[in-house]
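> One predicted model, sequence on top.
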Amino acid sequence: MSTKQISVVPSFIAGEWRTPQSEGGTEVRDANTGELLATVTNDKLDVAAAVDYGRGTGHQELAKLSLHERALKLKELALYLNERRKDLYEISFKTGATKIDSMVDIDGGIGVLFTFSSKGRRELPNSNVILDGPTEPLSKDGSFIGTHIYTAMSGVVVQVNAFNFPVWGMLEKFAPAFIAGVPTIVKPATPTGYLTEAAVRMMLESGILPEGSLQLLSGSARDLMDHLDYRDMFAFTGSAATASKLKSHPNVIDGGVRFAAETDSLNAAILGPDAEEGTAEFEAFVKVVVTEMTSKAGQKCTAIRRNIVPSHLVEPVIAAIGQRIEQRVVIGDPRVEGVTMGALASLEQLADVRAAVQDMIDAGGELAFGRLDAPAVRVAPERDAVAEFGAFMSPVVLRWADARNPLVHSREAFGPVSSVIGYDNLDEAVRLAAMGAGSLVATVCSNDTDTVRSLALGIAAHHGRVHILNRETARSTTGHGSPVPHLVHGGPGRAGGGEELGGIRSVKHHMQRTAVQGSPNMLTALSGVWHAGAEQRLAGCEKFGGQEQYTHPFRKSLAELQVGDGFASDLRVVNLEEISEFAKKTGDTFYAHTDAKAAEANPFFPGIVAHGYLLVSWAAGLFVEPAPGPVLANYGLESLRFITPVAAGDSIRVTLTAKKITPRVTDEYGEVAWDAILHNQNDEIVATYDVLTLVEKENLTYANFEG
């Protein structure tokens, strides 16, 4: 793929690439050299066509695939992009990103696809309905029950992304929406949208994605919200001011558009009082601060803007930060070897950051390190020169005499800028962190457990994520400013109030939770999961519901097995000798199994009772079908509860029912969850649990096994 940029960045709408023919538009330049790369049209884009196409074709095509099948396509897409990431790197350098910055953006975005693919296939059913929570009985006889289900939203999700992460920002929103089955319309920021366009073009050229599942709007789309309604979601990353305007749109207020935002965030890092100079924590703190100042040239919504440190450590911290920057940071064109920090995304962004810093200085901040004029930059190996064309800026550290100065807690300079303020006690540190009015992330750096507990719990309600840093995690941490797809990314208040990522939580953000009520049979048919009271086809003991006409369910492959298939055993008598022998052989000599007098004194037991795990073992002996067959392995139990004790002389029986069947899209077998219920001779429930097995899709392995 050529990295040469086209003259006008195109859009992909309704299944075709569209390039405006009119001249003019917003110029996009190489952040390092000022070279003109492309223009982005100011003409109105056909948003209505994109929305209609997504709701129609996009939804129809995505609905043909199950959750697992869509998750697998994310893996295929990740592998495809992984082979082409070098082409994306070449384009990424033009945005001012270094190789490491590009790795965070591009490889990080691809990593999100891998993670969601894995979690989607491991944690979700292989269907298009997700059950949420336990069944609620709504009638005494069990004929009317209720539960909750998740199904895909019926509209589209419009994803407006910021300029700082043109690939990761797009993929971290796209992945959960795609698994959920909701078509995506991507609207990238103008300064770096040409890189997003290149990534989207690769994704579409792969042929992996269903038609209509991904569209791209490059350019003016001010009427985006006008075309959305309650069926749709608007996911925004950018400034709090823009988010506020969007959130006030009538289609959000009255029309029911789901609005999610990830906005400004004056994130903090708090150094504990135990982290004196010379400690591992002090060193780790300084390292993470400099990393956050210089990674992506500080253009990160998760960057550390406020360093809250013990008052007597303000000057040592400033000095240590400055020293590390001088020793390790080389500003320049990221295509030049040795450069560790590139340019800001544009000259306009540079002007905004410098203006923000000047506002802070005018309000009482003091320039403790760095400069606001053009810095010396690396333009060739071993050669530096004063920056003439690129959007380069020196890292800047501000000192504040008044730690409560409103501007340090409200004005964000979105670049390599960070402030250091002092505190005298932990309560004050918590109050200072909270003055950010809601943040995405804060770091607590301390090796004292009481300090960490006080600070972390004190600030938790004001932050979406708390990163705890000490000598134990200094080497292994993923970093203060690195959201991971497994954990929620978002924050309260100023940070937007949204929750992106978070594993399967973010998939469910793109779905509707619906309460459903009906009979066990109807809810089983609706959800694909067997509910107690629904029809069963039980082999086994006729006295307890089994019938000879039914095949033992362990003899059925997934091609034959249906939810509701099961087995009913006969009663098995429990005797004292077996209980005693189990206690001796296992070492589980708890008095309820060995001491009749002590057991009788316990209000829960009628005397010596059988071990719970002995009952579960006996139950397996009652329902197992021993010959080799489609059941390959038992891989666990879930939700085991012991309800009624079983004494010597009692009897137990088991009813086993296929509850949930999950074929694996990549293997010749799948998982089956079996509902297991143990009863005693009085039909009282003794225990309940789910048995988990791996079962062949087709009965092939042992089809001709003769024993």
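Noted; the coordinates are in hand. Numbers count the residues shown, from 1 in each chain.

> make it CA atoms for all contacts and neighbour counts henceforth
Fine.

> Confirm for me that Tyr591 is in contact with Ala601.
No: counting by CA atoms under 8 Å, Tyr591 does not reach Ala601; the two are 10.7 Å apart.

> out of the two, which sits in the busier spot?
Neighbours were counted for Tyr591 and for Ala601 using other CA atoms under 10 Å; Tyr591 has more, 16 against 12.

> List the contacts of that one.
Tyr591 is in contact with Ala598, Ala599, counting by CA atoms under 8 Å, 6 or more residues apart in numbering.

> From Phe642, how far out is it?
Using CA to CA, to the nearest Å, Tyr591 is found at 17 Å from Phe642.

> what do you get for Thr190?
Distance from Thr190 to Phe642, counting by CA to CA: 61 Å.

> Which one's more surrounded, the two?
Shown here are Thr190 and Phe642; by other CA under 10 Å, Thr190 has more neighbours (22 against 18).

> Second structure follows, compare the two:
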Amino acid sequence: MTDHLKFYIDGAWVDPVAPRTLDVINPATEQPIARISLGAAEDVDRAVQAAQRAFASFSRTSRQERIDLLEAILAEYVRRQDEMARAITAEMGAPAALARNAQAYMGVAHLSTAIAVLKDYAFEEAPRGATLISREPIGVCAFITPWNWPSNQIGCKVAPALAVGCTMVLKPSEVAPLSGLLWAEIMDAAGVPAGVFNMINGDGPGVGAALSSHSGVDMVSFTGSTRAGVEVARNAAPTIKRVHQELGGKSANIILDDADITAAVAAGVARIMNNSGQSCNAPTRMLVPRARMDEAKAAAKAAAEGLTVGDPTGDVTLGPVVSDVQWNKIQSLIAKGIEEGATLVTGGVGRPEGLTAGYFVKPTVFADVDPDATIAREEIFGPVLSIIPYDSEDEAVAMANDTVYGLAAYVQSGDIDRARKVARQLRAGQVILNGAGPDLMAPFGGFKQSGNGREWGDHAFAEFLEVKATLGYA
């Protein structure tokens, strides 16, 4: 077990104001692998003051200076990318291949995208008559990031904020803090000016609340549960700061009657089981024509039972879920699905066969699920799929939209024009047609209780900028 007891503030590794520690647990073994310090309001105040001091000069750096800085960060990140992947596997259980090729890679992707966008981004418009419209960095940003895609969520906030000239304080998840510590080491090695990037470990009550309520923070960007997002917004309200949130989801996957049911269902199963179901945009509600439910059940059963679950350092499809808290929540919801009468196609409660330790969950598929059932309404955040029958295309669209969430939606059809027509009716921030892969320039964010604002690509830049009108300029 290793100790990581310092915070990164004002360009130096410093001790917390008051010592308080937490063990970091490897979810595959249930054993502690590291120990971190938990910060408090006094640590937050030190970091925010450092970011405020740094903002005065960093906000006035040139476009080229920030490009050079981002390129230096990218080079250092690439050098330590394999280390980042190993840290993510250890702290939250992502299988090695997923950690390397997706989880850790997203840091590279967001840094590279920010560099590309920054090269041509228009911070000023041509004058409108005598008035100049310009976009300036918003100020000190607080970033509160989750454990499920830890480096991705740090990268998609840090990279665009740096690109436009903001300074920041990061609080990574205390459940999976090793990747955040690595980010701080990377920023330090790349020569980020003192105070521009600061990092404090801690929990929500001790650090998250202090950050979101601090009068010196101009903007807070939070990724996590909708419940916690409400608290962030409540804490931020008295200081009228901008609040950007990427929250929960219960995304529908509409498989239309002209789709290849077997292929579409198998692809849907793979997409939800990826990262052990711990993705906010996972297509957890699969809507299939009632007449083809038997085909869907057979395809889902075969796909789920073809997955391997086990030691994430090996060649497996699914590792554990992140913690005992998550494991117990998922188990209770699987039991609830059985209790409420859904057809258990495969999986169920308990660990997969042969695994006696670790927070492993059986890949679980329910069918004939009532759209009002608990498992069809609540975000489970585990490898659990609900297959829901529908009788018409209009009913499928209505079911898809019948949720408090609106992060993502999926449509599968043999006719792209039909898929596009359905997509236009879906109330979600991102709609994925026929298994399309990610687009780093596409805005990511949700409708309704899935949050507000957008991340990724050029849309992310706007979140960290204020708009200024200078009258009489021309």
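Perfect, I can see it now. Here the structure is a predicted model, which is why all the values come from computation and not from measurement.

> Quick check: TM-score for this pair?
The TM-score (TM-score structural alignment, normalised by the length of the second structure) is 0.93; 467 aligned residues with a CA RMSD of 2.1 Å.

> what range in the second structure matches stretch 313-326 of the first structure?
Counting by TM-score structural alignment, stretch 313-326 of the first structure pairs with residues 292-305 of the second structure.

> And what about Ala75 of the second structure, helix, strand or coil?
helix (DSSP: H, G, I helix; E, B strand; the rest coil).

> Now do the strands in the stretch 351-500 of the first structure.
Assigned by DSSP state E, counting those that start in this stretch, the stretch 351-500 of the first structure shows strands spanning 365-369, 376-380, 383-386, 396-400, 417-423, 439-445, 463-469, 488-490, 499-501.

> Deepest in the core, which of these is it.
Greatest average neighbour count among the strands of the stretch 351-500 of the first structure goes to strand 439-445 (a mean of 30), per mean count of other CA atoms under 10 Å.

> Need the contact partners of that one.
264-272, 275, 281, 285, 301-302, 304, 452, 455-456, 462-470, 480-481, 489-495.

> Comparing that strand with the second structure, how large is the average distance?
Its aligned residues in the second structure lie a mean 1.2 Å from strand 439-445 of the first structure after superposition (mean CA distance after the TM-score superposition for the first structure).

> So which bit of the second structure is that strand matched to?
Using TM-score structural alignment, strand 439-445 of the first structure corresponds to residues 406-412 of the second structure.

> what does stretch 27-34 of the first structure give?
Using TM-score structural alignment, stretch 27-34 of the first structure pairs with 23-30 in the second structure.

> what comes up buried for that stretch?
By 16 or more other CA atoms under 10 Å, the buried positions in stretch 23-30 of the second structure come out as Asp23, Val24, Ile25, Asn26, Pro27, Ala28, Thr29.

> Give me the subset of those residues that lies in strands.
Residues of the buried residues of stretch 23-30 of the second structure located in strands (DSSP state E): Asp23, Val24, Ile25, Asn26.

> Distance to Ala209 of the second structure for those residues - can I get that in a markdown table?
Output for these, formatted as a markdown table (distance: CA to CA, whole Å):
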| residue | distance to Ala209 of the second structure |
| --- | --- |
| Asp23 | 21 |
| Val24 | 21 |
| Ile25 | 24 |
| Asn26 | 26 |
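
> what's the closest of those to Arg128 of the second structure?
If you rank those by distance to Arg128 of the second structure using CA to CA, Val24 comes first, at 54.8 Å.

> got the contact list for the closest one?
Contacts of Val24 of the second structure (CA under 8 Å, 6+ apart): Pro32, Ile33, Ala34, Arg35, Ile36, Glu91, Glu174, Val175, Ala176, Pro177.

> now do 7 Å
Val24 of the second structure sits next to Pro32, Ile33, Ala34, Arg35, Val175 when contact means CA atoms under 7 Å, 6 or more residues apart in numbering.
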